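Student: just need the structure, nothing else, for what follows:
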Amino acid sequence: MTGALDQAVAGLGDPSLAIKLMGGLGDIASAAPNEAMWKLGRLVREDDELTAEFDKGIDGLEDRLRTGSSKSAAEFITRFDEFLYEFGSRSTEEWSAAPKTWETHRRIPLGMIDRMRLQDESKAPSVQADRLRREREELTKQIRSRLAGNAEALAQLEAVLRSAELYSRSREQGKTNTIRVLHEARLPIWELGLRYTKKGVLGRPEDISMLLESELDSFIENPQSFVPVIAERWEWYDALDELEPPFFIDGEIPPVTTWQKKKDPDLEPAGAGTVLHGLGACAGTATGIARIITDPEDAPDLEPGEILVAPLTDPGWTPIFTSAEAVVVNVGSPMSHAAIVSRELGIPCVLGVRGATKKIKDGAKLTVDGAAGTVTVH
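Tutor: Down below sits the predicted model:
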């Protein structure tokens, strides 16, 4: 898609045009939670009692608000429950058998709301969306004018613009619809895990994810018989989780015994003056402090003005984008989730920076150029 758009505007002398023409499309399903979270963050920011509760920390926050007697706490909980009903299926590992969804692991969205409440009003998703839409429409008008004398080039531009718009929206909506259906199937299994945790059979609700769906009936009949099975499977799971899965397009998967450990220092940290290269996903330049986040549960570590550096992203990461000055991701493509959402929010983004989470030191000062696809370490 971006290749076709690059080709359509190739003769205009600006390699960043394709990226800019796909910004601020609107109606992107995976970006919708941002606006809802932003409003919850404003509710907290404008209320002294809610601010005081959030200032105490995320641990125990929901319990404090649900048991509190203030009207502001009750209003927040009502609106938070509405948010969970609409967007609770989202998570950061939506391909997982038992992902940490916002509905089952509410500390995660509360942490994201906590970051949003600290942001200046200029970071509001609606403000950014309006700006990006105006800029895209003006740029499109200028390009149409420049191609007015070339009917074939103009027709190609119109066709590709429409295709990019439809693809971006349908990709994110299709994923959203699928996840909602999966969530409804996962919730009863999660509830089963909760109940057997309360009975003392399981150590935590997540233990239920170590069973096959075909084993659930047998588990209910004789739960104790599956305790050693679950323990053994967790042992394998934890061992595999320490490894870095290789990315490949074609061919055979390398043997697991050859995979590197995620924490292995296989890449030298980038020194001052180093320029890392990737794929520009959203135009714009930003300078700030790098914050390495490998798990969105660590979102409260991200301070206003910092640059998010992540291994990869899924829709559950999206609200963190709003709190970041720019985004750098180890893997991704121009039409991946991170790219589409960053363009919708107007946040400079560079994808496909191999080993970024290892090469970039937490706390390093960076400049991210989303048009050029570069990350400069200062």
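Student: use CA for all of it now, contacts and neighbours both
Tutor: Noted.
Student: quick check: residue 244 vs residue 311, distance?
Tutor: 11 Å (Cα to Cα, to the nearest Å).
Student: okay, these two: which has more neighbours?
Tutor: residue 311 (21 against 15; other Cα atoms under 10 Å).
Student: residue 288 in helix, strand or coil?
Tutor: strand (DSSP: H, G, I helix; E, B strand; the rest coil).
Student: just list the residues touching it, thanks.
Tutor: Residue 288 makes contact with 305, 306, 307, 325, 365, 366, 367 under the criterion Cα atoms under 8 Å, 6 or more residues apart in numbering.
Student: ok, for the spatially most central residue of the chain, nearest residue in space, not its chain neighbours?
Tutor: Centroid-nearest residue in the chain, with Cα atoms, centre = their mean: residue 317, separated by 2.1 Å. Spatial nearest neighbour of residue 317, chain neighbours left out: residue 92 (5.9 Å); criterion: Cα to Cα, 6 or more residues apart in numbering.
Student: go ahead and confirm the one you found touches residue 102.
Tutor: No. Counting by Cα atoms under 8 Å, residue 92 does not reach residue 102; the two are 9.1 Å apart.
Student: tell me where this protein has helices.
Tutor: 2-8, 17-20, 32-45, 48-55, 61-67, 71-87, 107-116, 125-146, 151-198, 216-221, 227-241, 318-323, 337-345, 356-359 (DSSP state H).
Student: and of those, who's closest to residue 293?
Tutor: Proximity to residue 293, assessed across the helices of the chain by Cα to Cα, is greatest for helix 356-359 (8.2 Å).
Student: figure out how far that closest one is from the centre of its chain.
Tutor: The chain centroid and the centroid of helix 356-359 are separated by 18 Å under Cα atoms, centre = their mean, to the nearest Å.
Student: likewise stretch 201-214?
Tutor: 26 Å.
Student: distance across that stretch, terminal residue to terminal residue?
Tutor: Terminal-residue distance, stretch 201-214 (Cα to Cα): 19 Å.
Student: flag every buried residue along it.
Tutor: Buried residues in stretch 201-214, counted by 16 or more other Cα atoms under 10 Å: 202, 203, 205, 206, 207, 208, 209, 210.
Student: from residue 240, how far out is the residue lying farthest from the centre of the chain?
Tutor: Distance from the centre of the chain peaks at residue 149, with 42.0 Å (Cα atoms, centre = their mean). Relative to residue 240, residue 149 is positioned 59 Å away (Cα to Cα).
Student: also this sequence, please, to line up against the first:
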Amino acid sequence: GGPCRLAWWKLIRAGIMMEWKIRQAARRAPAWFAVMKEMATIHTFDSLQDLTPTELLDRLDQLDHRFRGRDVTFAIVAGVSQGLQALRFLMKRWMGPDWHALLNTALQRLGNVVSARQVLWLAGLAENAREEPKAEAFLVAEPWAPEQFRVKLAGTRFLQEFGVYLAEYGHRAIGESDLMAPRFNEYPEYLLGVVRSHLQGRCGQSVKEVLRQQESARERALLQVHRTLGWRLPQRATFAWWYRRLCHYLALREANRHHLMHFSAAVRHLTLLLGEKWSAAGILESKDDVFFLTAEEMWSVGAGSARDWKNLVVARRAERARNAEQVVPDLLSPAREVPQGDDNSVMTSNLWHGIPISAGFVEGPVCIVLSPADAMKMKQDHILVMPVIDPGMAPLLGLAAGLVVEMGGTLSHGAIIVREYGLPAVANVRQVTGLLKDGDRVAVDATAGTVRRLHAS
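Tutor: So this is what the prediction gives:
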């Protein structure tokens, strides 16, 4: 027989419990976010220098214990998923086949998505630099020497504002879920490179104009919903309630991610200091080697274990390099056979289908970004093509005219950011980073969910 069905009263109880968890997460979130931010403030490199390895390990355990007891991630994600499913169910019936594009547009420019603010902030920094000759001259100079920025930009308004930006977003990173990934405040040259690309491109719309356009598009989408529903007041009230709820939890999802990275930064600081002390003692070759040890192994090192840790790290670095060369399948099965399914993306040699995650239409040249190093070649008004939307790549979105990714969905962090910024984007276009090349000219229809190659490079 099929799977066992729950009794109706168990389903009702489960629904009530889920709703309670979702609402509780929203109430607890602000206080928990403040705690995570404080973790990064307390656990800085300078403040931890005098601690012994055992004390550093104790601090890591304390952070882990606090995190496990208060994390609200899954409840917030449930709130987002619930809101989207409810609106999908309702709008399909009320709005017809155009419901998806309409909802994507209605979710633009919510104004409270913290991860999207960094995109606009960097664009604003570029505008400010254009008005300050000393800053502009440094940022467009050849050869480019970003490591000298603190000296060359001393006394400028730009440097002061850039410092404020780093104080807010310096704990973010490319590939930020990986503790090994350097944070922006450790490598600010990447962000300066984005500002430089803004300055080297054409002087387009101001940040204020972009915001006005996004707000106007959102208002038109909501007006269209209201016109379609007409005087059906119960439907209008139902839509308004679920729409407000979805917007609230989308913003919470990004705020949670933003503050989780404060927690991650604190853990990274503690871990790197352990690596620094153990490499100075000759136990490890370099401080970054500590990232190749498990938590249990780190305690063994702290306890004085005589194991050959250097050789263990060498073996694991080699394993990581081998794994990096593997093409990971979208699906895994117990039989170790990858289910192929229907390929819904490859239609012809020059036309691919995916999932529209942010409405709009744009044409432009392609820029393939597969690694952090590739990010430096991104130019203004190019179509950014990536395997996934890494939230740490958000600064690049201010340069992009559109976005195409191989994997992603409506609720992903990247999707929330691109919608907030109003960037046409299509996800789940399989193998697109291998099908397109830098310089190919494509048309991205993020309403229909298609990507068409117009000219090959």
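Student: hmm, back to that, identify the residue of structure 2 aligned to the residue nearest to the centre of structure 1.
Tutor: In structure 2, residue 317 of structure 1 lines up with residue 393, judged by TM-score structural alignment.
Student: was I right about that match contacting residue 184?
Tutor: No. With contact defined as Cα under 8 Å, residue 393 of structure 2 and residue 184 do not form a contacting pair (11.0 Å).
Student: shared neighbours of these two, which are they?
Tutor: residue 173.
Student: now which residue in structure 2 aligns to residue 65 of structure 1?
Tutor: Using TM-score structural alignment, residue 65 of structure 1 lines up with residue 149 in structure 2.
Student: again with residue 366 of structure 1
Tutor: So, by TM-score structural alignment, residue 366 of structure 1 is matched to residue 442.
Student: ok, and the closest non-adjacent residue to that match?
Tutor: That would be residue 453: by Cα to Cα, 6+ apart, it lies 4.3 Å from residue 442 of structure 2.
Student: residues contacting the corresponding residue of structure 1 for the one you found?
Tutor: For residue 453 of structure 2, the aligned residue in structure 1 is residue 377 (criterion: TM-score structural alignment). Counting by Cα under 8 Å, 6+ apart, residue 377 of structure 1 touches 270, 271, 272, 273, 274, 275, 276, 360, 364, 365, 366, 367.
Student: most surrounded residue in those residues?
Tutor: residue 360 (25 neighbours).
Student: that residue and residue 290 of structure 1, how far apart?
Tutor: Taken as Cα to Cα, the span from residue 360 of structure 1 to residue 290 of structure 1 is 8 Å.
Student: and residue 339 of structure 1, by the same measure?
Tutor: On the measure of Cα to Cα, residue 339 of structure 1 and residue 290 of structure 1 end up 19 Å apart.
Student: what about the counterpart of residue 269 of structure 2 in structure 1, how many neighbours?
Tutor: Alignment note: residue 269 of structure 2 maps to residue 187 in structure 1; criterion TM-score structural alignment. Residue 187 of structure 1 has 16 neighbours, counted by other Cα under 10 Å.
Student: now do residue 234 of structure 2
Tutor: 10.
Student: residue in structure 1 matching it?
Tutor: In structure 1, residue 234 of structure 2 lands on residue 152 (TM-score structural alignment).
Student: what's the answer for residue 323 of structure 2, then?
Tutor: So, by TM-score structural alignment, residue 323 of structure 2 is matched to residue 240.
Student: now do the contacts for that match.
Tutor: Residue 240 of structure 1 neighbours (Cα under 8 Å, 6+ apart): none.
Student: separation between the counterpart of residue 94 of structure 1 in structure 2 and residue 38 of structure 2?
Tutor: Counting by TM-score structural alignment, residue 94 of structure 1 lines up with residue 176 in structure 2. Applying Cα to Cα, the value for residue 176 of structure 2 to residue 38 of structure 2 is 19 Å.
Student: quick one: which of the two has more around it?
Tutor: residue 176 (20 against 15).
Student: burial check on the closest residue to the more buried one other than its chain neighbours, number of neighbours?
Tutor: Leaving aside its sequence neighbours, residue 176 of structure 2 sits nearest to residue 392 (Cα to Cα, 6+ apart; 6.3 Å). Counted with other Cα under 10 Å, the neighbours of residue 392 of structure 2 add up to 18.
Student: now residue 392 of structure 2: how far from residue 183 of structure 2?
Tutor: Counting by Cα to Cα - residue 392 of structure 2 and residue 183 of structure 2 are separated by 9 Å.
Student: common neighbours of those two, please.
Tutor: Joint contacts of residue 392 of structure 2 and residue 183 (Cα under 8 Å, 6+ apart) are 172, 173, 174, 176.
Student: surely the first one and residue 181 touch.
Tutor: No. With contact taken as Cα under 8 Å, residue 172 of structure 2 and residue 181 are classed as non-touching, separated by 9.5 Å.
Student: quick one: which of these two has more around it?
Tutor: Neighbour totals were compared for residue 172 of structure 2 and residue 181, and residue 172 leads with 28 against 14 (other Cα under 10 Å).
Student: and that one, how far is that from residue 197 of structure 2?
Tutor: Distance from residue 172 of structure 2 to residue 197 of structure 2, by Cα to Cα: 20 Å.
Student: go on, residue 365 of structure 2?
Tutor: On the measure of Cα to Cα, residue 365 of structure 2 and residue 197 of structure 2 end up 16 Å apart.
Student: next one: residue 430 of structure 2
Tutor: 29 Å.
Student: try residue 135 of structure 2
Tutor: 14 Å.
Student: list the contacts of residue 339 of structure 1.
Tutor: Contacts of residue 339 of structure 1 by Cα under 8 Å, 6+ apart are 281, 282, 332, 333, 349, 351.
Student: do that again at 10 Å, thanks
Tutor: 19, 22-23, 168, 279-282, 313, 327, 329, 332-333, 347-351 (Cα atoms under 10 Å, 6 or more residues apart in numbering).
Student: in strands, which of the residues you listed fall?
Tutor: 279, 280, 281, 282, 327, 329, 349, 350, 351 (DSSP state E).
Student: just give me the match in structure 2 for the third one.
Tutor: Translated: residue 281 of structure 1. So residue 281 of structure 1 corresponds to residue 357, using TM-score structural alignment.
Student: so its match sits against residue 416, correct?
Tutor: Yes. With contact defined as Cα atoms under 10 Å, residue 357 of structure 2 reaches residue 416; the gap is 8.5 Å.
Student: who touches both of these two?
Tutor: Joint contacts of residue 357 of structure 2 and residue 416 (Cα under 10 Å, 6+ apart) are 104, 409, 410.
Student: can you redo these as a markdown table with distance to residue 159 of structure 2 and neighbour count?
Tutor: Converted to a markdown table, these look like this (distance: Cα to Cα, whole Å; neighbours: other Cα atoms under 10 Å):
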| residue | distance to residue 159 of structure 2 | neighbour count |
| --- | --- | --- |
| 104 | 36 | 24 |
| 409 | 37 | 19 |
| 410 | 36 | 19 |
